[in-house]
Structure formats: C-alpha cells, structure tokens
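[1] the sequence and its predicted three-dimensional model are supplied below.
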Amino acid sequence: MSVHKEIKKKVTTLQLKKMKKSGEKISALTAYDFTMAKIIDEAGIDMIIVGDSASNTMIGNQTTLSISLQQMMNFARAVVNGVKRALVVADMPFGTVSGNPFNSLDAAIVMMRETGVDAIKIEGGAEIVDDVKKIIDAGIPVMVHLGLMPQSINKYGSYGVRGKEEEEANKLILDCKLMEKIGAFALVLEKIPSELTAKISKEVSIPIIGIGAGVEADGQVLVIQDAMGMNKDFSPKFLRRYADLYAIMTNATKNYINDVKLLKFPNESESY
C-alpha cells in the first residue's frame, strides 16, 4: 500500500523543514536529464538532486572531480526543464567552492541564474564556512553535504564509512550545527553510522537526507541509475534496486537488433 501523499504545489525549502517537524520522510533521487526528471517528478518525488555523480554516471569518469561547472549547468538546466513539482538542487562541482568566498559566490550565482534550479548543494564543513555564509547571505538556498564527501576522495583514500571514530564523529556533529547556524536549509549525510545520524537528527532542526546513513535520517536519496538497476557493477550495502532496467534495456535492444536483421521492423503498418 502506498503512503505517498499527492501534492500538486511546488516543493520548497520551507516545506521540507515542515516535513521534518511533522515526521514525514523526504524522498529524493538524482537525475541528470529532462526525460528521467520528468518521470520521477510526475511520480511524486519530493526532491531531485542534480549530483556531480553525473561525472560517473553520465560521462564515465572514475571520480566526481573531473566534471566542470559548465557541464553541471547543462545537466541542471535539462532537469529543471522536466520538473514541475520537486525541489531541484544542483551540486557545485569540485573547486568552485573552496576557500575564496567571492569566487564561490560568483559560481553559485551563475549556477542559479543560468539553470533555474531551486537551490545548490556544497560539500564541506567548517573549512568553507565563509564561502557558504557568503552564498546564503546573497539569498541562495544551500544544502550542505557532509560525512563521506566524494570530492575529497583523494584525501580520504577510500569510500569507506566516515564518523566511526569519536574525533571524526564529534567534528561532524559540530559541522552540522555550524551549517544550520549560518542558514543551510538541509544536510546530506553520506555513509555514516546510523546511530550518529540519529544523534545529529535530534540535535539540528533542519532536514537530514541520508545516503547510507540509516533510517533515522529525515529523508533518503539514491543515485537513480543505481536505484533503477541500470548500473549492475555497483552494489554497496546501502543500495536497494527498485527495478532491473539493465536487463530490460539489454533484452529490448537485442529484440530490436533481431527485428532489424530479420526485416521484421518496420512492418507494413509502421511504414509510410
């Protein structure tokens, strides 16, 4: 039985905060193109994140570090064109928010103005607090990504769970509280222990969107290619596949090839 509430009006950052307060979980997926965004928006998703995971899923890069601001804007614009209801959040790619608040603000303004997204997402904690504050003070809604931060993969050296050690967990808690204090509207917490997520969720009033962070988060996000089973080579513990589009599309392509080779397509009714 579906518990999805059909809400026609546009989702806003304020609505997400109200959802946390009322206990209603927030559903989020990534998307990078018009068609996919339109499908999941019409299905009722609350939030669409145009993630820099596009670097991996759409371009084929090994990490998220290679994608440019212009490439991210192209994906974001396509998603915005397909969405009527969901809140659309675009990632600021590696290097665009990195310690120079005025340069960071310029990049954020370009992203908002050129794409029409509703908000941006930034990876980082206290180290970039001045950048985030400058952007928020300019009227741009910011979601902050903490825990495992893929843009810092070369520093970590692995995609392992973060916040298992007390020192790192305490810093994460402080970073979350700091970002709430300066005005972030939400947090994404990636690959941290569920107990730590529960603790943070109780200590901050803004929504927490988890990915590999347990059920205590205020909402969940998955990369759409992973959730829909398009990527068969990626199987982290936190991933649940809701379809097997890899098999469906592979079989459909084989059927199409066969029909073309055997002159079964197009048939008479499909010809002019």
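    Sure thing, it's come through.
[2] C-alpha from now on. contacts and neighbour counts both.
    Will do.
[3] got the contact list for G214?
    P193, S194, T197 (Cα atoms under 8 Å, 6 or more residues apart in numbering).
[4] one more pass at 6 Å, please.
    G214 is in contact with S194, counting by Cα atoms under 6 Å, 6 or more residues apart in numbering.
[5] with Q62 instead?
    By Cα under 6 Å, 6+ apart, Q62 lies in contact with nothing.
[6] ok but it is inside a strand, no?
    No - under DSSP: H, G, I helix; E, B strand; the rest coil, Q62 falls outside any strand and is assigned coil.
[7] now do it against D52, distance only.
    12 Å (Cα to Cα, to the nearest Å).
[8] one more: K84?
    For K84, the distance to D52 (Cα to Cα) stands at 22 Å.
[9] so between those two, which is more surrounded?
    Neighbours were counted for K84 and for D52 using other Cα atoms under 10 Å; D52 has more, 29 against 16.
[10] distance between the strand or helix carrying D226 and the chain's centre?
    Using DSSP states H and E, D226 falls within helix 224-227. Chain-centre distance of helix 224-227: 11 Å, with Cα atoms, centre = their mean, to the nearest Å.
[11] quick one: contacts of the helix or strand that that helix is followed by?
    Elements were assigned by DSSP H and E; along the chain past helix 224-227, the next helix or strand is helix 245-261. Residues outside helix 245-261 that contact it (Cα under 6 Å, 6+ apart): G229, M230, F265.
[12] chain neighbours aside, what residue packs nearest to M19?
    Of all residues not flanking M19 in the chain, K25 sits nearest, at 6.7 Å (Cα to Cα, 6 or more residues apart in numbering).
[13] next up, a structure to set beside the first:
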Amino acid sequence: MKTILDFSRARREDRPIVMVTAYDALMARIVAVSEADAILVGDSVAMVMHGFSSTVEATLPMMELHTASVRRGAPDTLIVADMPFGTFRQGKHVATEAASRLMQAGANAIKLEGVSGHEDVITHLVEGGIPVMGHLGLTPQSVHQLGGYRVQGRSEEAADKIQTDAHRLESLGAFATVLECVPADVASSITTRLTIPTIGIGAGSGTSGQILVLTDLLGLDDRFLPKFARRYLDGHGDILAALNRYAEDVRTPRFPTDAEVLA
C-alpha cells in the first residue's frame, strides 16, 4: 500500500489488509520489506516501549518521536499514527494541531478512538486533508470507563451501538475503522454493512483485515499472552537463549576469538 486509497481498493477487491503495529526504525525496516500492507504507530507504545500501565500515558511528543522513527525505517510504507489521549477531545483546533504534528512527523493518516462527542473534529480533520481511521469496540484510552480490558458488544444494545458508530464514522469521512475485541459475528455484520474496510484485532476473521502488535506476533513479551495474538515466533525464548550463550562464551572464554579481534 502506498496511499489510503489502497484501503478502499483492497476492500472492493476483497483482498485482506495486513497491518502491523511497530514503534521504531529497526522494526519498521523489517516490516517494510515484508508482505504487510501498512504500519500503525500505536499509542500502545506507552505500554510496550515505555513500561506504562495504559495507553493513556502516551503523549503527543512521544507519538511524534516514534512516528518519525518508524518513517525513517520505512520511508515508502503507509503509516497511520494514533492520536494520543485527550488530543481530539479539546476541540477541532487543538485536534488539528496534534494531527498536523503527527503528519509532519511522517504519518500518512491518523487514528482516533470512538466517535461520540467529537464528530465535528473528525469532519474538520477530513475536510482539512487529514485522513482519519476510526477505532471502535475496546477503546484502550477509555479503559477506566469500560472497567478494564474486556470484550465489547456482547449485548444486543452494545452491539447495535458499535454498528451505529461504525456507520457514523463512515458518514463523517473515515477511510477505515479498527474493530477491537468485539464478538466475531458483530464484527462480521458491521463489515458487511459498511463500504469502508474494517481492521480487526480480537474480532474474528470476518473483517476486511487484521492488525497485530509486532512484539506480540514475535512473542517478545512472555508475560502478555492475549488469546487473539497468535505468536509466530518465540522471540523471548530465542533472545534469552542467545543472551545466555553470549554470557557463557564470555566466561568460558570462547568470545572473542582471534578472528573477531580488530587488527
């Protein structure tokens, strides 16, 4: 993918969209030469890279820093950056300033959570030339209001609200929306009724595409094991084993050898 128009093209062609969340130049460089379509610089960076307990701790300078880093690692890849907590709830002018800074840092589009209460912001951003991706279902920035990280849309009323919000996002000009941690049948129903693509995470296979955090799919964190995040590598185990082999080689000593000594 090169532009956001490729999202709608993939939707029309019924071609699944593959997104990966990454936060730095090194990992972005690897994603850029993979078969993935696009990178999300998620506000989950606050938890994954900075050790905070929630995405609420992500700040605009933090998101700018990581967006710029990912852009340097993946200069030709489509990049979406998360709008951090509060930046789109202070009115359209504050939101435009924040979104503009993320775009100037290297994003092709921004993502924001929910829709109620900031419809005017979404319209204003889209009309100002800033592509907007939505995010419905489990919205981590509202984790305190939601009572924790739990599946959303289980009741008929809750499912109807997500469906309604998805249509509102589409009508306001969003080019796609993430559906996080909602029942598979709800996500599939929403996807069928929208013309814009849906990107699922913990929402079953009936969405227009999927997104996983790179560190999750590489298995780098042995303490975070969400059911929806399939591990394609035992990164934690492999890295730990490599570090222990290095320590053993230094103490033996088998490292460095004469061939590894600079002349």
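    Yep, it's here. Note that the coordinates shown come from a computational prediction; the quantities given were computed from them, not determined experimentally.
[14] counterpart of the helix holding D226 of structure 1 in structure 2, which residues?
    Taken onto structure 2 by TM-score structural alignment, helix 224-227 of structure 1 occupies residues 214-217 there.
[15] and what of stretch 196-204 of structure 1?
    With TM-score structural alignment as the criterion, stretch 196-204 of structure 1 aligns to 186-194.
[16] residues in contact with that stretch?
    With Cα under 6 Å, 6+ apart, stretch 186-194 of structure 2 has contacts from Q163, A203, G206, T207.
[17] at 10 Å instead, please
    With Cα atoms under 10 Å, 6 or more residues apart in numbering as the test, stretch 186-194 of structure 2 has contacts from 11, 137, 152-154, 156, 158-160, 162-167, 169-170, 176-182, 184-185, 197-200, 202-208.
[18] please state the offset of that stretch from the chain centre?
    Counting by Cα atoms, centre = their mean, stretch 186-194 of structure 2 is centred 20 Å from the centre of its parent chain.
[19] for stretch 166-185 of structure 1, same thing?
    Between the centre of stretch 166-185 of structure 1 and the centre of its chain there are 19 Å (Cα atoms, centre = their mean).
[20] now swap in stretch 119-126 of structure 2 and tell me
    Mean C-alpha position of stretch 119-126 of structure 2 versus that of the full chain (Cα atoms, centre = their mean) differs by 21 Å.
[21] same question for stretch 211-229 of structure 1.
    Taking Cα atoms, centre = their mean, the mean C-alpha location of stretch 211-229 of structure 1 is offset from the chain mean by 9 Å.
[22] with stretch 198-207 of structure 1 instead?
    Taking Cα atoms, centre = their mean, one finds the center of stretch 198-207 of structure 1 at 19 Å from the center of the full chain.
[23] tell me how many other residues surround V79 of structure 1.
    When counting by other Cα under 10 Å, one arrives at 29 neighbours for V79 of structure 1.
[24] do the same with S188 of structure 2
    By the criterion of other Cα under 10 Å, S188 of structure 2 has 19 neighbours.
[25] rewinding a little: got a ChimeraX select line for the buried ones in the contacts of helix 245-261 of structure 1?
    Here is the ChimeraX command that selects the buried residues among these (16 or more other Cα atoms under 10 Å):
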select :229,230
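[26] need the contacts of helix 245-261 of structure 1 in CSV (columns: distance to G157 of structure 1).
    Shown next, in CSV, are the contacts of helix 245-261 of structure 1 (distance: Cα to Cα, whole Å):
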residue, distance to G157 of structure 1
G229, 27
M230, 27
F265, 51
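[27] what about the strands in the stretch 1-150 of structure 2?
    17-21, 38-41, 78-82, 109-111, 132-137 (DSSP state E, counting those that start in this stretch).
[28] with distance to V126 of structure 2 as extra columns, can I get the ones you listed in CSV?
    Listed next are the strands of the stretch 1-150 of structure 2 as CSV, based on distance: least, Cα to Cα, whole Å:
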stretch, distance to V126 of structure 2
strand 17-21, 22
strand 38-41, 19
strand 78-82, 14
strand 109-111, 10
strand 132-137, 7
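[29] quick check: the counterpart of D91 of structure 1 in structure 2 vs T55 of structure 2, distance?
    Counting by TM-score structural alignment, D91 of structure 1 lines up with D82 in structure 2. Distance from D82 of structure 2 to T55 of structure 2, counting by Cα to Cα: 10 Å.
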